[in-house]
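Participant: Below is the sequence, then the predicted model.
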Amino acid sequence: MKNDGVTKGSVALLGLGEMGRVLAERLLDAGYPVTVWNRTPGRDTALVERGARRAETVREAVTAATTVVTCLFDHASVRETLEPVGADLAGRTLVDLTTTTPNEARWLGGWAEERGIEHLDGAIMATPSMIGAPEASLLYSGSAEAFGRHRTLFEVWGSATYDGADHGAASLFDLALLSGMYTMFTGFAHGAAMVTSAGVTAEEFAHRSARLLSAMTGVFPMTAKVIDEGDYTGPGQSLEWTATALDTIARASAEQGVSPGPIEMTRALVLAQIEAGYGNENSDRIYEELRAG
């Protein structure tokens, strides 16, 4: 163990981008001893003024705490930051909140295990302004024992959900949910481009979109049931009908001088399933085209 003499419950936070700074602020608010490090100098000034300890090096930060939290740019930056201090991390808990792929999280979990480091991968389902508020949600996977011991700490940031021992599980849920989010925002931007071309404000369009999209999410459980059962022959909008609707939207986009790119993406999935002979089946069948990869 490398943490003899280190204050119990102490946290080192590596990475002080917008999210990292807020994570550190909430820990300070809750009374945790916090050491901070960032590759670019100067981002820790306000945190140090509030009581955080500044570390000049990664090694200094890691050896000052029992729990090390990373919130960095990507998987490559995590490796670049942590690999030189692997021996110093032994006996400590590493919580990586960097957005990475499931396999990258699994790699880090294996690397940590080989060095006697307890590892949890985490996914932040919130914007920086939401951290510490009831709507903030964070997902974790990896060591169940570490999750149990640190749950009180995690709940400083938001609700904490444990997704199992697979180190990549939290990342998988994170990126799957973000896929839906980014697709939704792209669809909103496309619709806004259509209506603003006719002099309607994006704000007015946002009010209408929010009502419709909120109602549509209520259909998710029914769609999920169809997908899980694999039976697309029941009632619902057929692929043929959907293709016609998408063609109409694409033509309307062109008429307004707007790129039909988001619609063409969905249309390609629909047409592929029609060409495979499933035109009369439910439009939820595009799931099968996505699965076919």
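Facilitator: Received the coordinates, thanks.

Participant: From here on, just use CA atoms for contacts and neighbour counts.
Facilitator: Will do.

Participant: those helices in this protein, which residues are they?
Facilitator: Under the criterion DSSP state H, the chain contains helices at 18-29, 45-49, 58-62, 75-82, 86-89, 102-114, 144-154, 169-196, 202-216, 220-229, 239-255, 261-273, 286-292.

Participant: what would those helices look like in JSON lines with distance to residue 68?
Facilitator: Listed next are the helices of the chain as JSON lines, based on distance: least, CA to CA, whole Å:
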{"stretch": "helix 18-29", "distance to residue 68": "12"}
{"stretch": "helix 45-49", "distance to residue 68": "17"}
{"stretch": "helix 58-62", "distance to residue 68": "6"}
{"stretch": "helix 75-82", "distance to residue 68": "10"}
{"stretch": "helix 86-89", "distance to residue 68": "8"}
{"stretch": "helix 102-114", "distance to residue 68": "12"}
{"stretch": "helix 144-154", "distance to residue 68": "12"}
{"stretch": "helix 169-196", "distance to residue 68": "18"}
{"stretch": "helix 202-216", "distance to residue 68": "38"}
{"stretch": "helix 220-229", "distance to residue 68": "38"}
{"stretch": "helix 239-255", "distance to residue 68": "49"}
{"stretch": "helix 261-273", "distance to residue 68": "41"}
{"stretch": "helix 286-292", "distance to residue 68": "37"}
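
Participant: Below is an additional structure, to be compared with the one above:
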Amino acid sequence: MNVIGFYKIPTFGLSILNTIMNVKVQKTTLATIKPFRSLFLQEINVQIRYNACHERGWSDSYQLSIDQQMVGYGSVKGQEISDRDTVFEFYVLPAFRRYTTPLFEELLKVSKATYLECQSNDAHWSSLVYEFSQNINADTILFEDQCVTDWVMPDVQFRPRRDDEPHIEGAGAYVLERAGRIVATGGIMLHYNIPFADLFMEVDKDCRENGLGSYLLQELKRECYQQGRVPAARCSIANKASKATLLKAGFKVAGFMLLGTVKG
């Protein structure tokens, strides 16, 4: 069943025809919004944390139209996958951003979303989250690559994990080996918007605080670039050790994941 919202905008004083413009928000398919999402990804040019929600069927898509012309889209997912209560992407073509507010208000009305979630490095979308939501908090730090590091560990080998080695759930495809023992694992997740990839790692508890994590991330970055991807990463805002490790490996803070409740 299609869900449609309707809103009229008076255009007095604008450098276009003095008429009444019709704003419409309609539930649609992922295929319909894909061209506009490509423009969004090109404009923002950062890793999108929830990029995979679209292809995995975890989100609903809405097209935003003015006078029957599509000018953008909105995407709604759930805090729990089965729900659809959180607007997490909102994009309007730059030429139509003077109509951002009525378009967004109509999206809220039609979708009945109660949460707004964004990356703080998305300036257009995050400005709306601050305007239309309250009780905003951040739980995740987003990182992007900043510089090349030159950490050296002569007694440690970075290599792919072999097929005959025991597979630990959550372990990555690469390992650090020291004196015949695997002391750390890490990997490169490729389900993010091209060209970005997400790096992750885990160091054995008794081997931490001696630079292994930063060295592993350094080598994963190198491997990531060789695969034609741009490395990125994230960690909990409360995980000070992971943040320090990422910074030491040449990453920098790129933003935060923000979540707020829609104002009544």
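Facilitator: Yep, it's here. Worth saying up front: this structure is predicted, and the values here are computed from it rather than measured.

Participant: TM-score for these two?
Facilitator: The TM-score (TM-score structural alignment, normalised by the length of structure 2) is 0.29; 134 aligned residues with a CA RMSD of 6.2 Å.

Participant: thinking again about what came up before, please work out which of the helices of structure 1 is packed deepest.
Facilitator: Ranked by mean neighbour count, the helices of structure 1 are led by helix 58-62 with a mean of 21 (mean count of other CA atoms under 10 Å).

Participant: hmm, who's touching it?
Facilitator: For helix 58-62 of structure 1, contacts defined as CA atoms under 8 Å, 6 or more residues apart in numbering pick out 12-14, 35-37, 54-55, 68, 81-82, 85, 88-89.

Participant: Is residue 28 of structure 1 in contact with residue 34, as I believe?
Facilitator: Yes - under the criterion of CA atoms under 8 Å, residue 28 of structure 1 makes contact with residue 34 at 6.8 Å.

Participant: hmm, back to that, would a markdown table of the contacts of helix 58-62 of structure 1 with distance to residue 109 of structure 1 be doable?
Facilitator: Listed next are the contacts of helix 58-62 of structure 1 as a markdown table, based on distance: CA to CA, whole Å:
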| residue | distance to residue 109 of structure 1 |
| --- | --- |
| 12 | 19 |
| 13 | 18 |
| 14 | 18 |
| 35 | 23 |
| 36 | 23 |
| 37 | 22 |
| 54 | 27 |
| 55 | 25 |
| 68 | 14 |
| 81 | 15 |
| 82 | 12 |
| 85 | 15 |
| 88 | 16 |
| 89 | 13 |
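
Participant: In strands, which of those appear?
Facilitator: Among the contacts of helix 58-62 of structure 1, the ones falling in strands (DSSP state E) are 12, 13, 14, 35, 36, 37, 54, 68.

Participant: Adding distance to residue 190 of structure 1 and neighbour count, write those out as a markdown table.
Facilitator: Formatted as a markdown table, those follow (distance: CA to CA, whole Å; neighbours: other CA atoms under 10 Å):
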| residue | distance to residue 190 of structure 1 | neighbour count |
| --- | --- | --- |
| 12 | 42 | 28 |
| 13 | 39 | 28 |
| 14 | 37 | 28 |
| 35 | 44 | 26 |
| 36 | 41 | 30 |
| 37 | 40 | 24 |
| 54 | 45 | 18 |
| 68 | 41 | 24 |
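
Participant: and which of those is nearest to residue 93 of structure 1?
Facilitator: residue 68 (6.1 Å; CA to CA).

Participant: still on that earlier bit, quick one: closest of the helices of structure 1 to residue 125 of structure 1.
Facilitator: Of the helices of structure 1, nearest to residue 125 of structure 1 by CA to CA is helix 169-196, at 7.1 Å.

Participant: Show me what the closest one is packed against.
Facilitator: helix 102-114, strand 118-125, strand 137-142, helix 202-216, helix 261-273 (3 or more CA pairs under 8 Å, 6 or more residues apart in numbering; DSSP states H and E).
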